[in-house]
Structure formats: C-alpha cells, structure tokens
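**Student:** Pasting a predicted model and its sequence here:
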Amino acid sequence: MKTEDGNEATQAILESATRIASAEGLAGITVRGVASAAKVAPSAVIYYFQTVGGLLSAVHRHVAGMLETWRERTLQALDDPSTRLLSAEALSVAALSSLIAEQGLQVILQQDLHRAAMRKTVTLADPPMAAIRARERFWQRLLECHRLSPEQVRVRAMVAEGLLPFVLLDRVHLRQTALIAAVMRRLELRLSRRPVDAVRADPVLVREARAPEMPRGKRLLVEAAIRVIGQEGLSQLTHRKVAAEAGLSLASTTYFYASKDALIDDAFFQMQHVAVNSVISADRPRNQFLSSILLDEAGEERWEMAAMTELNRAAIRSARHDGLARTLRQVRGVDGMRWLRAHGHATADHLDGILWSAATTVLGEEALCLPPSERRAFLDQETVRILEALFGAECAT
C-alpha cells in the first residue's frame, strides 16, 4: 500500500472498506463498491492498495488498531479507585457488553480475515495468533486487581470472547445483556465450585437431533450446499453452484428447493447431525470431543464446521436470516449439555452447555492458528484443562 501522499483518500477507502466488510462480510468487498462508498475513483483504490487482497490486509491492520484503541479506552475508563469495588464477574459483564455494542462486528470481521488467511485466500501482515494474544493481555489487565490465577483469567477470557458471536445472534440489546450476565454468573459459580440452580430447558431443545430423511437427490444437494458454504461462504451459494457441485441438473435443484432458505435450513440440520451428534454418541475418550468435531483426519477444519461458522456470520449480519438466527440461538449449547451429561457431569444444564460451547469456540480458533500436525494434540490437551477448570477433575478424566 502506498501512503506517501493521499492520506485522506487512503483513510476514506479504509474506513469504507471496513464498514462494508463488517456489515456484509468479505464477499461484499469490490473495488468499485469501496470506491463508490469512499467517493473516490476505482483507480484510487488500485493505486493505493494494488488489489482487493492488499486492501483486505490493510483493513485487517485497521481493525486491529480499532480494537486496541477500544481496549485502551476501556482500561483507562476503569482506572479509578471505585473499580476495586467491582467483582471480576461485574467487570467481565461490563467489558463484554461494551465490546459487543461498540466493536462487535469488527471482532467478527477480524475473525473472518483470520479464517481467510488460514485458507490462504488473503495474506495478512500480522498472524492471527497476534490478535488472540492482544485480547488475552486485555483480559489480564482488566482482572489483575483481583489477583486471579492465570488459569482462571484464561478461562474467563475464553468464555467472554467465545460468547460474543452467540450474543450477536440476538438483535435485542436487553436480551444480549441478560444472557451475558447469566453466563458470567454461571461461570463464577462453576469456577468457585459453588452450587448452582439448574435452568429449566424446553424439552424440545434437549432431544437428539436426527439426520433428515430425504431422497438421494435431495441429500446430494444438501451435502453439496454444505461444501459450497464451507469453502466459499453463504453469499456464494446459488442453485447453479449447488447443482454443479452435486452433479445434478439445475432443474433437479429447483424442484427440491424452490428457495435458498429451505436449502440452508436442511443444510444446517444435516451439519448438526454429522458434525456433532455422531461425536456425542460415539464411544470416544473425553479429551477427543473437540478435536473429533472440528478436525478431519488431515488436521484440517471439517467443512461442516466451516459452514456452521459461515451460517452464524450470515445470521449475525443480515435480518434476512433472522429465522436461522433464532434456530442457532435455540440449539447453541444443547449439544454441549448433552455431551457433558453423557460424560460424567449429570447436573449440566443448557446454561452449562453455552458456557462450554463458548470456551471451546475459542479453543478451536486457537487450534486453527497452529500447523495442522499440531492441532489435534493441542485440542485434546486443552479440552481436559478447560473441563477440569469449569466442571472439576471428575469430569475431565
């Protein structure tokens, strides 16, 4: 990127690109679209950033700076003697609520850029792990007055950061804040080994999801849709692409699925079964829970899990997917609850499942920053540590 002159133009381009990518995802970035939003000629975007990839790399640095500015401003605001009256739980709720309200979409954008870098579709100047370490330092500084152990700070940070994409599925601020408070209260009780009052779950949420029964052609289309979503993102899903991926005619695709939304719904429930239910019901050691769900035999992320992440992002960003967002909010944590109950923690409820899901979301993010050959061992080791920290040694062994 050239920055010797034209600073106003480069800043306008960066800010416009960041707004578009935050709202629409990486697929929303085009040279012409960014130029129009920044009120510059398309040639200016090419002159200063050369390519869309160069622009996205600059956006990554810009977003990292925005998040660091937020962190410093937050810590300065809490640099007051009265802050010592606040518990670690209260500070965590306040910080996460503020982060979601002010920078939630930028956090999601940063994670999307990291995933693109891991797929080698974008080259970033700073590795994804640098962002993970930056946010760890923030939580350490936020909670340092409470003299917590490094393990306790790490677990709190993981739950908070992992909770963010789940909370953003709800557009009602009041419910967002209430959920954050409930999860952080449960986290505090679990870490301190104090008794909890189980949350009553709707029975429809706790039953085992079943693989949808469907004709062969329909099943091939659903499996093809999962691959397209996982590889290219939900925005790239079209009837024509799904037909080509499935090796079927376009007419067959539109016969089974007149709308993309119906196809997305079936794809979601198929992923839920393949990626999670088969692992929960399988006879595997407890420490292999997360690695079995997240990774294939080569240590790469399973397409089903990549597609689940893409669906979550789409539901966050667009009201068109509010139905999907409601479904994701309902099922989030249910599989974790079922797994915890099946593996030694009989009192686990839906709130515990959300707690466990949030922590393992961050574990998965960290693992994907490592070389594929190191991911499984990392996940198996860290799964035990987090299980023990949250639910005790009897659940981790």
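**Tutor:** Everything's here; your move. These numbers were taken from a predicted model, which means no experiment stands behind them. Numbers count the residues shown, from 1 in each chain.

**Student:** Only C-alpha atoms from now on, for both contacts and neighbour counts.
**Tutor:** OK.

**Student:** what helices or strands is the longest helix along the chain leaning on?
**Tutor:** Longest helix of the chain, by residue count under DSSP state H: helix 88-118. Helix 88-118 sits against helix 7-24, helix 52-77, helix 128-143, helix 150-167, helix 173-191, with contacts defined as 3 or more Cα pairs under 8 Å, 6 or more residues apart in numbering; DSSP states H and E.

**Student:** of the ones you listed, which approaches residue 88 most closely?
**Tutor:** Between residue 88 and the helices and strands packed on helix 88-118, the shortest gap by Cα to Cα is with helix 128-143, which sits at 6.2 Å.

**Student:** let's bring in a second model and compare:
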Amino acid sequence: MVTRQEQLLDAAIELIGSQGIRSLTHRGVDAEAGIPAGSTSNYYRTRDALLEAIVARFAERERLSWEAIAGVVQPSSPKELAAALEHFVRDATGPSRALTLTRQLLFAEAAQRPSLQPVLASNAKAIRAWGAQWLKAVGSAHPERDCQIVLNYLDGLIIHQLAFPETPFSPARPLLGLLKALIAS
C-alpha cells in the first residue's frame, strides 16, 4: 500500500514531468495529489526538503523498474538486447514520458545542487551493473566500457525523441549497429 508521503512524492514526480521543475510548489503538489492544501508542507517544510525527498522517491521507483527489467531481460544475442533496449526507449518516450522528463529535469537540478547527486549516482551505478551483465552475455569483451557508451547513447536518443519527435520512430537498427560495433571492437 502506498503511504501518504509516497502519494505526495509520486504526484510531485508527475507534476515535474508534465509541467516542468518551475511548477514544483507545495500547493502544486497538493493539487496534483488531490489532497487538502497544506498537506505537502506538513511533511516537507521547504522546497529543498521536498526536492530531496522527490529525488529519493524517484530513485526508488527507477531502481524497482530496472530490477523488473533485469528480471525479465536475459539477452543471448545483440539482436535480442537491441530489441529490449528499443522497447525501453519506446516506453521512456511514450507511456513513461512524464517520468522520463522528470529524470532529465532532476539530473539538471543535481548539476546545480550537489546534495542530490549521491542518490542519483547510486542508481546509475546499479543500472550500469545490469547493463554490463547484458553486454557480457551478448559477447562484449569490455562490458563496463560498452555499457557506459550504450547508456550515453540511450540518453541522447531519448532526449532527442522527447524534444524533436520523429515519426516513424524506429531505434532498433541503430541500436543493433551500435551493439555490433562495440562487440567487434
């Protein structure tokens, strides 16, 4: 069962992803969550406290999402891994668009607020570990290096698709090409 604080933080994540970081106010979160005015400030007295709690909740949700993916995705070829990554990219730029935008905005906020970086960096480390395992399974001789390259490519691909949507959007072929090139090197 979701706690009141999780409900507030999930509403804040949705608010940021749908309206931008400037929309993050205590009243805005109250309205997004559909709860009485003043509720958010009862838990988080300042915007900084609210932002830190949002980052922690976001990181928890992202970790759980990647754990679910890691439990299902067991690629045995570059083609299978490219298909899984394409599915991820399509979800990130489609149904999970608001969550993806929140991720990008929180990363930008962390560039200005170093106190937010440790939680986000810890998640990134876990994601790189899963990615390195997948790359090793499909034949990479340098899975950690290759994983960083793939993740950087995915970030760029996702940001570009969010900002300048292409239709039709078909990232499978470029993803497969990148994976094959990395494995061959």
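**Tutor:** Yep, that arrived. Just so you know, these numbers come straight off a predicted model, no measurement behind them.

**Student:** What's the TM-score once they're superposed?
**Tutor:** Once superposed, the chains reach a TM-score of 0.74 (TM-score structural alignment, normalised by the length of structure 2), with 174 aligned residues with a Cα RMSD of 3.1 Å.

**Student:** before we move on, back to that, so which bit of structure 2 is the longest helix of structure 1 matched to?
**Tutor:** Using TM-score structural alignment, helix 88-118 of structure 1 corresponds to no residues of structure 2.

**Student:** again with stretch 191-200 of structure 1
**Tutor:** The aligned range for stretch 191-200 of structure 1 is empty, by TM-score structural alignment.

**Student:** show me the contacts for the equivalent of residue 30 of structure 2 over in structure 1.
**Tutor:** Correspondence of residue 30 of structure 2 to structure 1, assessed by TM-score structural alignment: residue 243. Taking Cα atoms under 8 Å, 6 or more residues apart in numbering as the criterion, residue 243 of structure 1 is in contact with 221, 224, 249, 250, 252, 253.

**Student:** Please tabulate the residues you listed in JSON lines, including the columns secondary structure.
**Tutor:** Formatted as JSON lines, the contacts of residue 243 of structure 1 follow (DSSP: H, G, I helix; E, B strand; the rest coil):
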{"residue": "221", "secondary structure": "helix"}
{"residue": "224", "secondary structure": "helix"}
{"residue": "249", "secondary structure": "coil"}
{"residue": "250", "secondary structure": "helix"}
{"residue": "252", "secondary structure": "helix"}
{"residue": "253", "secondary structure": "helix"}
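
**Student:** quick one on the thing from earlier: buried ones in the longest helix of structure 1?
**Tutor:** 88-89, 91-93, 95-97, 99-100, 103-118 (16 or more other Cα atoms under 10 Å).

**Student:** swap in stretch 9-23 of structure 1?
**Tutor:** 9-10, 12-23.

**Student:** Spatially nearest residue to the residue most central in space within structure 1 (excluding sequence neighbours)?
**Tutor:** With distances taken as Cα atoms, centre = their mean, residue 165 lies nearest the centre of structure 1, 5.1 Å away. Nearest non-adjacent residue to residue 165 of structure 1, counting by Cα to Cα, 6 or more residues apart in numbering: residue 108, 7.2 Å away.

**Student:** One more: residue 24 of structure 2?
**Tutor:** residue 16 (6.4 Å).

**Student:** which residue in structure 1 lines up with that neighbour?
**Tutor:** Residue 16 of structure 2 maps onto residue 229 in structure 1, by TM-score structural alignment.

**Student:** check contacts around its match.
**Tutor:** 236, 237, 306, 307, 310, 311.

**Student:** if we take those, which one ends up nearest to residue 368 of structure 1?
**Tutor:** residue 306 (11.3 Å).

**Student:** ok, the residue nearest to the centre of structure 1 to residue 310 of structure 1 distance?
**Tutor:** For residue 165 of structure 1, the distance to residue 310 of structure 1 (Cα to Cα, to the nearest Å) stands at 11 Å.

**Student:** ranges for the helices of structure 2?
**Tutor:** 4-19, 26-33, 39-43, 47-72, 78-93, 97-112, 117-137, 143-163, 172-184.

**Student:** just to revisit the earlier point, pretty sure the residue nearest to residue 165 of structure 1 is touching residue 163, no?
**Tutor:** No: if you go by Cα atoms under 8 Å, residue 108 of structure 1 and residue 163 don't touch, sitting 11.8 Å apart.

**Student:** Any idea how many residues pack against the closest residue to residue 17 of structure 1 other than its chain neighbours?
**Tutor:** Nearest non-adjacent residue to residue 17 of structure 1, counting by Cα to Cα, 6+ apart: residue 34, 5.6 Å away. Residues lying near residue 34 of structure 1 (other Cα atoms under 10 Å) number 27.

**Student:** So for the strand or helix carrying residue 34 of structure 1, what gets flagged as buried?
**Tutor:** Element membership of residue 34 of structure 1 [criterion: DSSP states H and E] is helix 31-38. Going by neighbour count (16+ other Cα under 10 Å), the buried part of helix 31-38 of structure 1 is 31, 34, 35, 38.

**Student:** Give the aligned range of it in structure 2.
**Tutor:** Going by TM-score structural alignment, helix 31-38 of structure 1 sits over no part of structure 2.

**Student:** and that helix, what other elements does it pack with?
**Tutor:** helix 7-24, helix 42-49.

**Student:** Which residue, other than its chain neighbours, is closest to residue 249 of structure 1?
**Tutor:** Closest to residue 249 of structure 1 by Cα to Cα, 6+ apart is residue 243, at 5.8 Å.

**Student:** measure that neighbour to residue 262 of structure 1 for me?
**Tutor:** On the measure of Cα to Cα, residue 243 of structure 1 and residue 262 of structure 1 end up 15 Å apart.

**Student:** now swap in residue 74 of structure 1 and tell me
**Tutor:** 43 Å.
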